[in-house]
Structures are given as C-alpha cells and as structure tokens.
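# Pasting the sequence and the predicted model now:
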Amino acid sequence: MTEETITTRSDRAGSASARRKRGILLFLRDLLVIFVVAVLVSFLIKTFLIRSFFIPSQSMEETLVKDDRIIVNQLVPDLTPLERGDVVVFKDPGGWLPARVETPQPPLVAAVDWFLAFVGLSAPDSNDHLVKRVIGLPGDHIVCCNALGQMSVNGVPLDETYVALPPGESKVSRDDFDVEVRDDSLWVMGDNRYNSKDSRYNTETPLEGFVPIDNVVGRAFVVSWPIDHWMWLDNYPQVFDGVDEGTG
C-alpha cells in the first residue's frame, strides 16, 4: 500500500467526520431557530390574540370550577364588541381584591415561571384579575329582584339558566339593587350568586362596583383544562333577548 493511498483514505475519513460534525451543527442550529421562532410566535399570540388564565375561586360555579384553565380572546373588546352574557377577565378596578403578599421563589423557579408566562403557558397574574359575567352594558338599567326573584335589564326580566343558587332558593341575588351602568363601564356578576364578590358587593370602592371597559383583558371562550371539563363558554343570547328594546 502506497503512502498516497494511505493519505487519500485518511483525507476521506477526515472529510466524512467533518461532514458529520457540520450536519450536527446545522441540526442544532435549525433546532435553535425553530425554538426561537416558536417562542416569538407564542409571545405574539399571548400579547395580541389569546391568553390563558386559571380560575382562583368558586364565584363562577357551576360554569367555571376553581383551578379550571380558560383561554381568553384578547380581541375583545378592542376589535370585537362586548355583549351581555360574555364571561370576561378584567384587571381589578381597585379594592375588589385583598392585598397580596408576594411569596419569594428560588431563582431557578422564578426564571422558569417567567419564561412560561412570557410564552403564555403560565398565568402568574391570575390572582390579580377577576372573571365574571357581563350583565349590564353602558346605560343599562338593572333592577333586582321582582316577585319571581328575577333580575331585569331595561325592564326585561331575565331567565338566567346559568345561575347557581342554594337549594330551595329562587331569588337570583340575596340583596336587592337598582343601578344604571355608567358610560364606558360594565356591571358584572358571578354565576355562583350567593358566593360571588361582584359588582353588587363593591359599591363602596372608588368606582362603586362598575368595571371600566378599559380594564377588560378579553372574553373567555373555552375551558382548556382539565380535559373532562373542556367546553365552549356560551354567552346565552336568548337570556338577554329583547333587552336592547327594553323600556329602561
């Protein structure tokens, strides 16, 4: 075997090894590009289109159960108008939620939580938001309760099929009220009417129980977790049929 033949084989082996290394580097580069693009797409979706929140309380039962995860359409109300019956997530208007003490986290846990929140897979700010059902839009006149225990909007009694009441109770609110919704604001209530600190019980706050539309993060449209509770969220248009033509 000549020296030239040995050199040629060595060169071929070295070339094959270099190609393998280059292939591995290209594969790793492509994985990194895919990961970065996925993160950016997730961030943009979370920022402009949809977000995930978890349910921290029992105020929306039986529609939403504590620890359910919901997906929120953030195009509402900026591009798509709010409607009565919508289940909305909104920032605390001030005084609705008790002051919360931040629990220190180990640096690694905090970093992971930040990243998951960045891409929309975690919702660490769920405890700073509330979820309720829109009952009244700006200008609506809401009264509760009539002789049948119903609430009315603009003089139209509502048959609220989504409401959870204690056994034997037919009155949809423990306490009577009579309000006219402010401009650019909403009147919201939980479906679990006897266990919901909603607009009715925040009238002593600076905004007197009304929620500015600017505080709305979006409309919840689906329960995404747990799987056995997966469902689309209805806004029950039949319940509010005729309200726009009501006498006020």
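Received it, and whenever you're ready, just let me know what you need. Residues are numbered from 1 along each chain as shown.

# okay, CA-based contacts and neighbour counts for the rest of this
Fine.

# Residue 178: how many residues sit nearby?
By other C-alpha atoms under 10 Å, 13 other residues sit near residue 178.

# Who are the contact partners of residue 43?
Contacts for residue 43 (C-alpha atoms under 8 Å, 6 or more residues apart in numbering) come out as 118-120.

# same thing with residue 86?
So residue 86 contacts 133-134, 219-220, 234-235 (C-alpha under 8 Å, 6+ apart).

# next up, a second structure to put side by side with the first:
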Amino acid sequence: MGDVAVGARSGHDGEEHRGRPAESAVPAADSAVTPGSDSGAAEDDRVTGEYSTAEGEGPGGTARTPKKPRSFWKELPILIGIALVLALLIKTFLVQAFSIPSDSMQNTLQQGDRVLVDKLTPWFGSEPERGEVVVFHDPDNWLAGEPVADPNAFQTFLSWIGLMPSAEEKDLIKRVVGVGGDTVECKGTGPLTVNGKALDERSYVYAGNTPCSVDDQGGQFKVKVPEGSIWVMGDHRQNSRDSRYNQSDKHNGMVPVKDVVGRAIVIAWPVNRWDNLPVPDTFDQAGLNARSAAAGLTAAPQGLALLGVVPVVLWRRRKQ
C-alpha cells in the first residue's frame, strides 16, 4: 500500500515538524499501513475507500473526495455477462443437464427426469466403465423415426449455455455393459454374461423384464467389443432400442468412446427423485475383468526382460 498517501509532500514538511516530539508508530490492524506510507492517509483510505484530488481545497491546494460508486444498472450487464461465461464453461467442461425423453432406462430413470452428466473426467483420459450410465451422441441414426423436440429460440439458448437440460435430441442414455475386449452374450431369457460371468441385474433391470429378450431381431447375441468402443443396453430390456437392435449399423451396434458425452452421476430433478447413479455391485465381481489378466500376461515377459537387463547394465558400469 505504498500508494496510499495522495499527492507530493512539501519540502517544508520537515520544517513544520522541527522541534516537535516524534510520534510513536503504531501498526494498523490488517496491515492497513505499510512501510513508506503516511499513517494518517492510510487510516483514511482504510475507512473511506478511494479518493480523487480536487484543486483549491486543503493544504497545498488539493483535497480528496470519494469517487461516486458505479450505478447498479451499469454493473448489471457485466454481471450477467460473467454469469453466462461461467455457465458456458461449466456446461462445456464440467457438468451438463440432460432430460430423459423415454422409458428405456426404467426404473433407474423415469421419463422427465433431469440428470447431471460429468464431462470433466473424460478430459483427463477417463473412459466409460461397465455398469455406468452414460450419455452419448447418436452413433448411426439410432433415433430414426423417433419424435424430435422443437424448442424455441430461448430454450435453445438456455440449453446451449447449460442453464436448461439439453434440447439436443441426438443424444441417448444407456448403461454400459461391455467395454473394449469384452465378450457379451445373451442366450434365452438370460442371464446376460460378460466374459463368461453371469450378471445379477435384479437391482436395476425393469421389474417383470428378463435380462435377455427372446426374439430374432437382436435379442439373442454374442459379440466381442472392439477396443475404443462400448456395448450399451437399456435397463427396460423389452423397451429399449440399444446396441442389440442396431447391429446392422456401421459400428455393428457398438458406440465409439469418442461419441460419449459423459457419465450420468445424479438425478437432479424432480426433487423427490434426487439420487446418485452408482455402478451396481455385480460389475465388481471377481474374474469379470478378463482384460486385466490378459494385460498382466502381456506385460509379464516385458517385466522379466527388464529385470534381466538391469544386472547386466550394472555389471558393465562397474567394469568401466
């Protein structure tokens, strides 16, 4: 606060105080006075705020008067602009609201629910995991024939900045069942198996539905999920047009990871439906993650080779 004192001090200042006893210096609270500042001026600044100078008043022809505060109506557009920028940044990088348009995820999600989707973790390289509920862009015309909403301009704007659930009807929401490297299979009415392990889906599959659908349209299948893709299914198994019924598209029913918007983490609306969306326990069962074992076997020879090379390098360095 070296600039607290205003105006230049006169060269006669020392003469005015000559012969007078020096006043003891007392530190001001909250460091209001800093070295090199006039203590009186600092006290004035701490109490009354900023000052401007006006000629013709006070010693030396100058006086300090408080600046007029800016009008609220002048500051309002700035505040609105800052709020909009923050909302846009949050929607782009952190979380976004989505509205559930159908019954395909009952009873986990009901039509009309609003969910918040985590968009931050994918920026750090995180990929969808089995059991997560994810929002993704339509991979290849999955929504053909579905009714499309027609929001007005104001609703479109609010959706764009993230202050309203997304009005983009090209997004879908399903549960991840298989990830890259998994083998997913349905026989008869189920259970659904992943890498040969049966899933216990009673906690989230719609009551009265069977885990697998007995039909010749895609309900009976055995697929291997390629790397960089996921296999998704709705919790309302007999009322969900998911990966099973899109195997004739260009991705063979898979959803490219790059098309995933993010993971739905919480039901935000209505209030009586507030809840989080955890991964069901069945996806944590031992032996389900066949990819980890395969990765370990692949890495093992490399690790052994590294351990074998280290002693040789140390021996050569000793000789040198």
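Looks like it came in fine. In this text the structure is predicted, and so the values were computed from the model without any measurement.

# Select from the contacts of residue 43 of structure 1 every entry located in helices.
residue 118 (DSSP state H).

# So which residues of structure 1 form helices?
Going by DSSP H, structure 1 shows helices at 3-48, 107-118.

# now the strands for structure 2?
51-55, 62-66, 95-99, 114-118, 133-137, 171-179, 183-186, 193-194, 197-198, 221-224, 229-233, 255-256, 260-269, 275-276 (DSSP state E).

# just to revisit the earlier point, what about burial for the contacts of residue 86 of structure 1, which qualify?
Among these, those classed as buried by neighbour count (16 or more other C-alpha atoms under 10 Å) are 133-134, 219-220, 235.

# Out of those, which is nearest to residue 19 of structure 1?
Distance to residue 19 of structure 1 across those (C-alpha to C-alpha) is lowest for residue 220, with 51.4 Å.

# so what corresponds to the closest one in structure 2?
Using TM-score structural alignment, the equivalent of residue 220 of structure 1 in structure 2 is residue 264.

# Its match and residue 136 touch, don't they?
No. Residue 264 of structure 2 is beyond contact range of residue 136, at 10.4 Å (criterion: C-alpha atoms under 8 Å).

# ok, back up a step: need the nearest residue in space to the match of residue 220 of structure 1, chain neighbours excluded.
Closest residue to residue 264 of structure 2 apart from its sequence neighbours, by C-alpha to C-alpha, 6 or more residues apart in numbering: residue 117 at 4.2 Å.

# what's near enough to touch the equivalent of residue 157 of structure 2 over in structure 1?
Matched by TM-score structural alignment, residue 157 of structure 2 corresponds to residue 115 in structure 1. Under the criterion of C-alpha under 8 Å, 6+ apart, residue 115 of structure 1 has no contact partners.

# Same check on residue 239 of structure 1?
By C-alpha under 8 Å, 6+ apart, residue 239 of structure 1 lies in contact with 158-161.

# Also residue 207 of structure 2?
residue 107.

# how close does it sit to residue 238 of structure 2?
Separation of residue 207 of structure 2 from residue 238 of structure 2 (C-alpha to C-alpha, to the nearest Å): 11 Å.

# Please apply the same query to residue 300 of structure 2.
Taking C-alpha to C-alpha, one finds residue 300 of structure 2 at 44 Å from residue 238 of structure 2.

# Those two: which has the busier surroundings?
residue 238 (18 against 12).

# Which position in structure 1 pairs with the more buried one?
So residue 238 of structure 2 corresponds to residue 194, using TM-score structural alignment.

# Would you confirm that its match contacts residue 170?
No. The criterion here is C-alpha under 8 Å, and residue 194 of structure 1 misses it with residue 170 at 11.3 Å.

# what residues are shared contacts of these two?
Common neighbours of residue 194 of structure 1 and residue 170 (C-alpha under 8 Å, 6+ apart) do not exist.

# Can you tell me the closest non-neighbouring residue to residue 164 of structure 1?
In space, and not counting its chain neighbours, residue 164 of structure 1 is closest to residue 192: 4.9 Å by C-alpha to C-alpha, 6+ apart.

# Identify the residues contacting that neighbour.
Residue 192 of structure 1 touches 58-62, 163-165, counting by C-alpha under 8 Å, 6+ apart.

# Shared with structure 2, which of those residues?
Among the contacts of residue 192 of structure 1, the ones still in contact in structure 2 (both residues aligned by TM-score structural alignment, their matches' C-alpha atoms under 8 Å) are 58-62, 163-164.

# just to revisit the earlier point, aligned to the residue nearest to residue 264 of structure 2, what sits in structure 1?
Per TM-score structural alignment, residue 117 of structure 2 is aligned with residue 72.

# for residue 101 of structure 2, same thing?
Matched to structure 1 by TM-score structural alignment, residue 101 of structure 2 sits across from residue 56.

# ok, its match touching residue 64?
No. Using C-alpha under 8 Å, residue 56 of structure 1 makes no contact with residue 64, being 10.0 Å away.

# Between those two, point out the one with more neighbours.
residue 64 (24 against 17).

# I'd like the distance between the more buried one and residue 129 of structure 1.
15 Å.
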